[in-house]
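Enquirer: I would like the atomic coordinates for the input below:
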Amino acid sequence: MSNQVKGRQYTDPAVYSAEHKAFEEAGLPTTQAGWIQRAKDVAEILGRDAAQRDIENKSPQAEVSLLKSSGLLKVLGPKKYGGGEQSWEVGYRVIREVAKTDGSLGMLLGYHLLWSTTANAVGTDEQQDSVQQVIISNNYFVGGAVNPRDSDLNITSEGDEIVFNGAKNFNTGGVVSDLTVLEGVLEGTEDHIFTLVKTDQAGIQFAHNWDSVGLRLTESGSVKITDVRAPWGDALGWDPETKRPIPSVLGIPFASLLLPTIQLVFSNFYLGIAQGALAAASEYTLKSTRAWPFGGDNKDKAIDEFYILQRYGEFRAHLAAADALTDRAGAEIANLYREGGQYGSVVGDERLLKDNVNANYVQPYPQDISKTNPPYTLSTPATFQNLGAEKQTNGHTNGSAPNNRASITAQRRGEVAAFVAHAKVVTTDTGLTVTSGIFEMLGARATGKKYGFDRYWRDIRTHSLHDPVAYKKREVGRWQLLGEIPEPTWYT
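Expert: Okay, here's the model as predicted:
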């Protein structure tokens, strides 16, 4: 691709040739459990040399090719275009599994799933369908030049086209992407426009300056945008004739679902990274950690020492609680999309939305909600995991009419955003505690660079500064004490 630069090293997709062939022969999974297992398979492959790849810090061209051949990029896409037609419950689980062995690739997958479904929240029905067709049928990987905190990408209107000029300080995955989501402000207004463009063009130039302590393989450096053009018809949720936002698309609470959706993407790869850290630490302790001989209650084996058992038990319990909370938050997000008339990435398919329903899994949402006891309306993850193949569906309980997005109220959206904030707080705090605390059970030798135990903490620490978790705690506190739902912002 033209954005590859001399001196920058890229991993070679050929290193996974055997895996590509195996995934191609196996085809896409057909059940929820099958998709989660596929993610575990990818995680196992990435985990073989994750620490070394983190050290080498090459651009992850091979790793993204593995996400492509495995089908994980298409897990949410419509079957009619070659996708898995799963909803966000499964999407979130897939992200989490990959992040267990490679936080960078878990993050890239999560961002891709969000950006590839952007039109589902802010596009017209026609745009949703056309975007899915392009992405899924071509198995494209999507990066994003989206950082709404800074109004540094300007849009002008020239005839039937919109023209982007400016820069973004962060552009996750763009260097190895096929498509890029652009977001900017239309000149003379305060209105933001989202669209997708081909990455490989002269007007998109990456600085290749991503050099943070963590998430080293995400290629999240800055990008310069010069005269990048798109048809007005590709401005998501805008009327190409009037060149104004369509009120029925962008003027409703549903249009802001991208924010809680991506916030829960963050929680899932934080959680996956922390779970992976605990698993790797456990394996090391079983094989290599030595008992301390000067403690006064000496043991022959480290696994018999009280403090080691206590810490592992504490971390496992906290991660199990975070896991359950995050699963339920994911189901709440998926319910909102169902209520808006969507099954996975399929818009307005009444057969999927109305007939294929697991009524035991998706419960009716209560009307009378206590401000100090936000609803916990979903059944246990065990129900989700153990459905028979013919029952593994994700319909809305009462069925949804096509394009029912206007039915989602600000209150309903806000309640789910608060639930997502719960998960963000817990996964951030627990993730940082676990990934820094594992060293206490490992011993000094485990700080060796070759083991890569530090990468788990570095990855969560780097991304958890994306938007301060203190403000999520504030949102939850106002919800608890005052019954105030979080107001939609670019980070809520």
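Enquirer: From now on I want contacts and neighbour counts done on CA atoms only, so please keep to that.
Expert: Noted.
Enquirer: mind listing what's buried in whichever helix or strand G143 is part of?
Expert: For G143, the element it lies in under DSSP states H and E is strand 142-145. Residues of strand 142-145 classed as buried by neighbour count (16 or more other C-alpha atoms under 10 Å): 142-145.
Enquirer: Next, the structure of the following sequence, for comparison with the previous one:
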Amino acid sequence: MSEPQTAVHTGDPYLQALPQQSAHRIRSDAEAVEIARALAADFAREAAQRDRERRLPIAELNAFSQSGLWGITVPRAYGGAGVSFRTLGEVLKTIAAADPSLAQLPQNHLAVVDHLRLDGTEEQKRFFFGLVLDGVRFGNAFSERGSRTVSEFQTRIEADGDGFRVNGQKFYSSGALLAHWVPTVAVDAEKRPHLAFIPRTSEGLRVINDWSSFGQRTTASGTVLLENVRVPAEHMLPVWRAFENPTAAGPISQFLQAAIDAGIARGTIAETIAQVRSHARPWLDSGQEHAWQDPYSIQQVGNLQIRLRAAEAVLDLAADKIAVAVDAPGADSVAEASIAVAEAKVLTTEIAILAANTLFELVGTRSTLEEYNLDRHWRNARTHTLHDPVRWKFHAVGNYFLNGIKPPRHPWI
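Expert: Now for the predicted structure:
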């Protein structure tokens, strides 16, 4: 396999050096959760300030990938921990509760690791899994602006001797700005998508820091420009195969997103409780001394906790269905996994947005003041839950149970 090229963007302030030492090797599910909790406590301290200033979490990101958490899904046969999907969900929820932007940064990295498991050659698996375990981060250059649908790509690959050339433009490229490699989706002459593994330092690759969303502000996203980028054949992965036959690729992609939404809800509810206990005032007709004694505030917090518990429980059930589909892929097992994840995605979307709305309702007008930046909870929830239209999750579930129609196989279901 080819090694990364020497940096050519001498004026690029966002280029990140490859890890100087190998990342920590996590050995068990319990260790993964323990490390996530320790990191989350640190990440939470300046999360509000980073959001307010749009300050990229470079130090935090380096600590995150060096912790070994970015490699926990590498199969044990290749030196990874191969953690369960329940554990993976718990890790993402834990980080998202502290800083949703940091939790989103490995979202596509983890999807790429899964695609390597599914479609990589043995040489590719050994090489790229080794990089991941050493602490190398994958960004992404998947989605594009302006196409008729999300699945229609204009970025092209063309044969060039013993390799390929990639040309195109990408957007919504979470993590690409601070990544070491930028896996890029491009289509061949038959419009089949391939994943080109491109070092961040490659000639012809530019990542522009122009992400302007009101939420998930520090996900190191933006525009990726690819001009005649050379890609060796051994760095090309035929990801279209993951959806030609039944695999868990789609449910896994959606599961990662639902886990982050659940984490956003978890963090928002914790913020709501802290604010009601410390700063909110009781309504004058309640007859209570403190806001936390107000019967309607108590009811609302109870409602949030119940809905969060339900969402997380269904997410765990979805994790189990994915595990079955990974071990025994087939039309039925993959459909069951997709439906379970769709159910979880509905519930995690609803609780993330409800929790953010309820925060303002219970804390009152002071919660809207810019100095507290509490609106970041709603902005993050609203932004991240827009990744895929939840209205189509209802459709997939209803069509499955009412008409016996299995959901389509693609990354968005």
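Enquirer: Check how far the strand holding G143 of structure 1 sits from its aligned residues in structure 2, on average.
Expert: Compared with structure 2 after fitting, strand 142-145 of structure 1 deviates on average by 0.6 Å (mean C-alpha distance after the TM-score superposition for structure 1).
Enquirer: and the helix or strand just after that strand, which stretch of structure 2?
Expert: Using DSSP H and E, the helix or strand that directly follows strand 142-145 of structure 1 along the chain is strand 153-158. Across structure 2, the stretch matching strand 153-158 of structure 1 (TM-score structural alignment) is residues 155-160.
Enquirer: residues in contact with that stretch?
Expert: 164-170, 185-189 (C-alpha atoms under 8 Å, 6 or more residues apart in numbering).
Enquirer: do stretch 305-322 of structure 1 as well
Expert: 271, 274-275, 278, 291, 298-299, 302-303, 423, 426-427, 430, 434, 441.
Enquirer: what's the matching range in structure 2 for that stretch?
Expert: Counting by TM-score structural alignment, stretch 305-322 of structure 1 corresponds to residues 294-311.
Enquirer: quick one, helices of the stretch 201-350 of structure 1?
Expert: With helices called from DSSP state H, counting those that start in this stretch, the stretch 201-350 of structure 1 shows them at 247-250, 258-287, 306-339, 350.
Enquirer: and the residue nearest to R200 of structure 2 when sequence neighbours are not counted, what is it in contact with?
Expert: In space, and not counting its chain neighbours, R200 of structure 2 is closest to W181: 4.8 Å by C-alpha to C-alpha, 6 or more residues apart in numbering. The contact partners of W181 of structure 2, taken as C-alpha under 8 Å, 6+ apart, are 136-139, 197-200.
Enquirer: what's the counterpart of W181 of structure 2 in structure 1?
Expert: Per TM-score structural alignment, W181 of structure 2 is aligned with L179.
Enquirer: Roughly how far does that match sit from I438 of structure 1?
Expert: Separation of L179 of structure 1 from I438 of structure 1 (C-alpha to C-alpha, to the nearest Å): 38 Å.
Enquirer: How about A62 of structure 1?
Expert: In terms of C-alpha to C-alpha, A62 of structure 1 sits 30 Å off from I438 of structure 1.
Enquirer: now swap in P486 of structure 1 and tell me
Expert: To I438 of structure 1, P486 of structure 1 is 34 Å away according to C-alpha to C-alpha.
Enquirer: The stretch 351-492 of structure 1: strands as residue ranges?
Expert: Assigned by DSSP state E, counting those that start in this stretch, the stretch 351-492 of structure 1 shows no strands.
Enquirer: middle-most residue in structure 2, spatially?
Expert: Q107 (2.6 Å; C-alpha atoms, centre = their mean).
Enquirer: so how many other residues sit close to the residue lying closest to it once chain neighbours are set aside?
Expert: Spatial nearest neighbour of Q107 of structure 2, excluding adjacent residues (C-alpha to C-alpha, 6+ apart): L256 at 6.3 Å. If you count neighbours by other C-alpha atoms under 10 Å, L256 of structure 2 ends up with 24.
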